[in-house]
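> my questions concern the predicted model and sequence given below.
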Amino acid sequence: MLEGNCVSGNLVRGLAVASATAVTTVGAVAGAAQSSTGQSVNDTETTASNSTLLADLPAGQQAQVQTVALAQQADSQAIAADTSARKTAAEAARKEAAKAAIAKQQAAKQQALEDAKEREEARQKASRSSTDSSSTGSSATDNSSLATQSSYTVAQVRAMAQQMVPSDQFQCFSNIVDHESGWNYKAVNPSSGAYGLVQAYPGSKMSSAGADWQTNPATQIKWGLNYMNDRYGSPCDAWAFWQANGSY
């Protein structure tokens, strides 16, 4: 019985040694060591003491103790590795979340710009439609109310245009007519044959506004205004094109 108790005591002491060794190992893995060799002075002394105790055990029990110590050391390393992996994963997840938030913000900003652009285009289209309707209606009325004459002065032709062209577009319309014909409703381009105030080519195009297109400035003004609205959006848009290209 005494010998058995001695063996059991030695084994318990060996297990204690293993536990102490494992604890020292955990400290080293976790970065708790402070000396240049990776262990503090106290840990070095404890390890030396534990090694002496381990040497007192029989070889078989030493193997058991060492196996336990290695197992505990492996567990400690696994825990440390798992902690590091969790930290790395958390950092990666944070970065991905930040990237996703930035992408979402940029997409929202782009969508807002596109929506604003669509609203502006719709507003301009509605404005042009309103201008076209107003111009067409007033042109028909003004054209029919103007008495036909055998000839017209420049002042008379300009007065017709002021009645037929919207006031905010008249100056642009006038600029084009100034350059194209000088307000001569019978002007003919000797090279191309373009005719009238707005130099329609061929002049017969203006027949869509009236059969008297060759002799009636009002008919030419009506046709020219409709042409500028249909092709460019307005007389001012047509004038902007003319300035950029020298013609329209």
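Yep, it's here.
> every contact and neighbour count from this point should use C-alpha atoms.
OK.
> so for stretch 200-211, what gets flagged as buried?
Residues 200, 203, 206, 209-210 are the ones in stretch 200-211 that count as buried (16 or more other CA atoms under 10 Å).
> ditto for stretch 223-238
Neighbour counts over stretch 223-238 (16+ other CA under 10 Å) mark 223-229, 232-238 as buried.
> element containing the spatially most central residue of the chain, please.
With distances taken as CA atoms, centre = their mean, the chain has Gln110 as the residue nearest its mean C-alpha position (3.8 Å). Per DSSP states H and E, Gln110 falls inside helix 59-145.
> show me what that helix packs onto, helices and strands only.
When contacts are defined as 3 or more CA pairs under 8 Å, 6 or more residues apart in numbering; DSSP states H and E, helix 59-145 sits against helix 2-30, helix 154-164, helix 217-232.
> quick check: angle from the longest one to helix 59-145?
Calculated by axes from the mean of the first three to the mean of the last three CA atoms, to 10 degrees, helix 2-30 forms an angle of 30 degrees with helix 59-145.
> could you list every helix and strand in contact with helix 2-30?
Under the contact criterion of 3+ CA pairs under 8 Å, 6+ apart, helix 2-30 touches helix 41-55, helix 59-145.
> rerun at 6 Å
With contacts taken as 3 or more CA pairs under 6 Å, 6 or more residues apart in numbering; DSSP states H and E, helix 2-30 sits against helix 59-145.
> mind checking how far the helix it packs on is from the chain centre?
In terms of CA atoms, centre = their mean, to the nearest Å, the gap separating the centre of helix 59-145 from the centre of its chain is 11 Å.
> dropping in the other structure now:
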Amino acid sequence: MSVSRILRNIAAPKKALTTAAVAAATAGLALTAAPAHAATASADSASQAKAIARKMIPDAAQYNAFSEIVQHESGWNVHATNSSSGAYGLVQALPGSKMASAGSDWKTNPATQIKWGLNYMDARYGSPVGAWNFWQANGWY
């Protein structure tokens, strides 16, 4: 049985890792962890984007609504891309290039994406709270 199959078949993470480590050792393999900076970089990027949004959206209710949408749409990943639609960024603009109206750095700058997202939510739903209410009723905005 392969290590990957063992990992898929066992639900408990600790048990899976123990079983995989034993199986790997028996097969003469060594298990190595993924680089820690990969997960940390993503968490750092999300934290930075959230901090920027907090500064741009001082009202707590509006920030919370915006945050809920972004969490559901992209997980606060500035580079999130929907493989089926091509929607891009924190707020999943479709097409992503629409965000160029907020800045030429729309592909990489969370502030630019947040600015565009806020303008979109205000224009279409009146506010992030209005957008979140729509999202909750429809599963999209």
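Cool, got the structure. Every value quoted in this text rests on a predicted model; they were computed, and no experiment measured them.
> picking up where we left off before, and the buried residues of stretch 200-211 of structure 1 as CSV, adding secondary structure?
Shown next, in CSV, are the buried residues of stretch 200-211 of structure 1 (DSSP: H, G, I helix; E, B strand; the rest coil):
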residue, secondary structure
Ala200, strand
Gly203, helix
Met206, helix
Ala209, coil
Gly210, coil
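> show me which pair in those is furthest apart.
Across the buried residues of stretch 200-211 of structure 1, the longest distance by CA to CA is 13.7 Å; it joins Ala200 and Gly210.
> picking that back up, list just the nearest of the buried residues of stretch 200-211 of structure 1 to Ala18 of structure 1.
The closest of those, once distances to Ala18 of structure 1 are taken by CA to CA, is Ala200, at 106.9 Å.
> what does that closest one align to in structure 2?
Counting by TM-score structural alignment, Ala200 of structure 1 lines up with Ala93 in structure 2.
> show me what contacts that match?
The contact partners of Ala93 of structure 2, by CA atoms under 6 Å, 6 or more residues apart in numbering, come to Ala87.
> re the thing from before, what's the closest of the buried residues of stretch 223-238 of structure 1 to Thr215 of structure 1?
Closest to Thr215 of structure 1, out of all of the buried residues of stretch 223-238 of structure 1 and judged by CA to CA, is Trp223, at 13.3 Å.
> what are the neighbouring residues in contact with the closest one?
Neighbour list for Trp223 of structure 1: 206, 209 [criterion: CA under 6 Å, 6+ apart].
> for Ala78 of structure 1, see how far away it is.
As judged by CA to CA, to the nearest Å, Trp223 of structure 1 and Ala78 of structure 1 stand 89 Å apart.
> picking up where we left off before, just the helices and strands packed on helix 59-145 of structure 1: most buried one?
Scoring these by mean neighbour count under mean count of other CA atoms under 10 Å gives helix 217-232 as the most buried, with a mean of 22.
> next, count neighbours for Gly89 of structure 2.
Using other CA atoms under 10 Å, Gly89 of structure 2 has 30 other residues around it.
> touching, it and Ala80? I think so.
Yes. The criterion here is CA atoms under 6 Å, and Gly89 of structure 2 meets it with Ala80 at 5.0 Å.
> let me know the distance separating the alignment partner in structure 1 of Gly117 of structure 2 from Tyr152 of structure 1.
In structure 1, the residue matched to Gly117 of structure 2 (TM-score structural alignment) is Gly224. From Gly224 of structure 1 over to Tyr152 of structure 1 the distance is 18 Å, taken as CA to CA.
> Ile221 of structure 1 too?
Distance from Ile221 of structure 1 to Tyr152 of structure 1, counting by CA to CA: 13 Å.
> quickly list what's touching both of the two.
Taking CA under 6 Å, 6+ apart as the contact rule, Ile221 of structure 1 and Tyr152 have no neighbour in common.
> where in structure 2 does the helix holding Gln110 of structure 1 fall?
The aligned range for helix 59-145 of structure 1 is empty, by TM-score structural alignment.
> name the residue most distant from the centre of structure 2?
For structure 2, the largest distance from the centre (CA atoms, centre = their mean) belongs to Thr26, which lies 37.8 Å off.
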